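Visitor: Predicted model and sequence follow; I will ask about them next.
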Amino acid sequence: MDPRVRFVGVLDKDAKLIEGGMRKEVSPLLPADKDDLFYLRIISHLKELKDLASTLGDLGYGFIKMAKISFVYLSLKDSRTLLVSMEPDVDPSFIIPTIRNYMVE
């Protein structure tokens, strides 16, 4: 995996982390007590976008770029969500195909 990837996790429909986590050599930017709220906001955002699918089409992925970090999230089967955090310089057009390649392996 690209060393600029900091976190890979799978969230369930209730925004609980069910698999994955932070790379061992990487320090989290958010305090641990904020993780659940962040996951809930990602799931809520994804649900809002899915509500527009009948008009705008299916969501391929979501990308959020902040000054210190970037996030990509994709819908998986069974109402699960893949969340990936990475360094802010990572181009989503590069990382999305890489993520999808890992998903089919």
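Guide: Cool, got the structure.
Visitor: can we go C-alpha only for contacts and neighbour counts from here?
Guide: Will do.
Visitor: Show me the helices in this structure, by range?
Guide: 35-50, 53-56, 92-104 (DSSP state H).
Visitor: how about CSV for the ones you listed, with distance to Thr81 added?
Guide: Formatted as CSV, the helices of the chain follow (distance: least, CA to CA, whole Å):
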stretch, distance to Thr81
helix 35-50, 8
helix 53-56, 16
helix 92-104, 12
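Visitor: Any chance of JSON lines for those, columns distance to Val8 and mean neighbour count?
Guide: Shown next, in JSON lines, are these (distance: least, CA to CA, whole Å; neighbours: other CA atoms under 10 Å):
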{"stretch": "helix 35-50", "distance to Val8": "12", "mean neighbour count": "15"}
{"stretch": "helix 53-56", "distance to Val8": "25", "mean neighbour count": "9"}
{"stretch": "helix 92-104", "distance to Val8": "10", "mean neighbour count": "12"}
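Visitor: Determine which of the ones you listed approaches Phe63 most closely.
Guide: With CA to CA as the measure, helix 92-104 is the member of those nearest Phe63 (7.3 Å).
Visitor: ok, structure two:
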Amino acid sequence: MRSLFEQVVECCGLAPAFARKIIQEACERSGVSPPDTMTPADLIRSLPHIRQALGVFLDPREVALKTAAMRALVKGSWPSMPAVAPPAPNQEIRAPQEEPKAKSSS
């Protein structure tokens, strides 16, 4: 059976070597290292970084679909986690908002 990390890489829908690098870096930013030993809790902790990394290459709807598929991988390990359905075709998906810029005092 493939590791959770390999399954997450497959969910990206990007070239495998490229997706592997993106997911590995996102895991490292969230303190999950090495990613080969990723647990369901590690994946949940890494999802914000994964979502951000995928947002560079995919549109917001695709990012939502990919991360929903990743969360579905661990649904069995987290029975209390609500199901994540893909967004409806007419549902608006907003891109993550940037941090507010500090006002200059000059």
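Guide: Looks like it came in fine. All of these numbers come straight from a predicted model, not from anything done at the bench.
Visitor: Just give the TM-score of the two.
Guide: Scored against TM-score structural alignment, normalised by the length of the first structure, the superposed chains reach a TM-score of 0.31; 55 aligned residues with a CA RMSD of 4.4 Å.
Visitor: picking that back up, can you tell which of the helices of the first structure is closest to Ser75 of the first structure?
Guide: For those, proximity to Ser75 of the first structure was assessed by CA to CA; helix 35-50 is nearest, at 8.1 Å.
Visitor: Please report the distance of Glu6 of the second structure from Pro16 of the second structure.
Guide: According to CA to CA, to the nearest Å, Glu6 of the second structure and Pro16 of the second structure sit 9 Å apart.
Visitor: more neighbours, the two?
Guide: Glu6 (17 against 14; other CA atoms under 10 Å).
Visitor: who touches Arg29 of the second structure in this structure?
Guide: Arg29 of the second structure sits next to His49 when contact means CA atoms under 8 Å, 6 or more residues apart in numbering.
Visitor: mind checking how far it is from Arg61 of the second structure?
Guide: From Arg29 of the second structure over to Arg61 of the second structure the distance is 23 Å, taken as CA to CA.
Visitor: Then Gln52 of the second structure?
Guide: As judged by CA to CA, Gln52 of the second structure and Arg61 of the second structure stand 13 Å apart.
Visitor: Which one's more surrounded, these two?
Guide: Using other CA under 10 Å, the more surrounded residue of Gln52 of the second structure and Arg61 is Arg61, with 18 against 14.
Visitor: Show me which helix runs longest in the second structure.
Guide: helix 40-55.
Visitor: what angle separates the following helix or strand past that one from helix 40-55?
Guide: Using DSSP states H and E, the next helix or strand after helix 40-55 of the second structure towards the C-terminus is helix 60-73. Angle, helix 60-73 of the second structure to helix 40-55, by axes from the mean of the first three to the mean of the last three CA atoms, to 10 degrees: 170 degrees.
Visitor: So which elements touch helix 60-73 of the second structure?
Guide: Contacts defined by 3 or more CA pairs under 8 Å, 6 or more residues apart in numbering; DSSP states H and E place helix 60-73 of the second structure against helix 4-11, helix 40-55.
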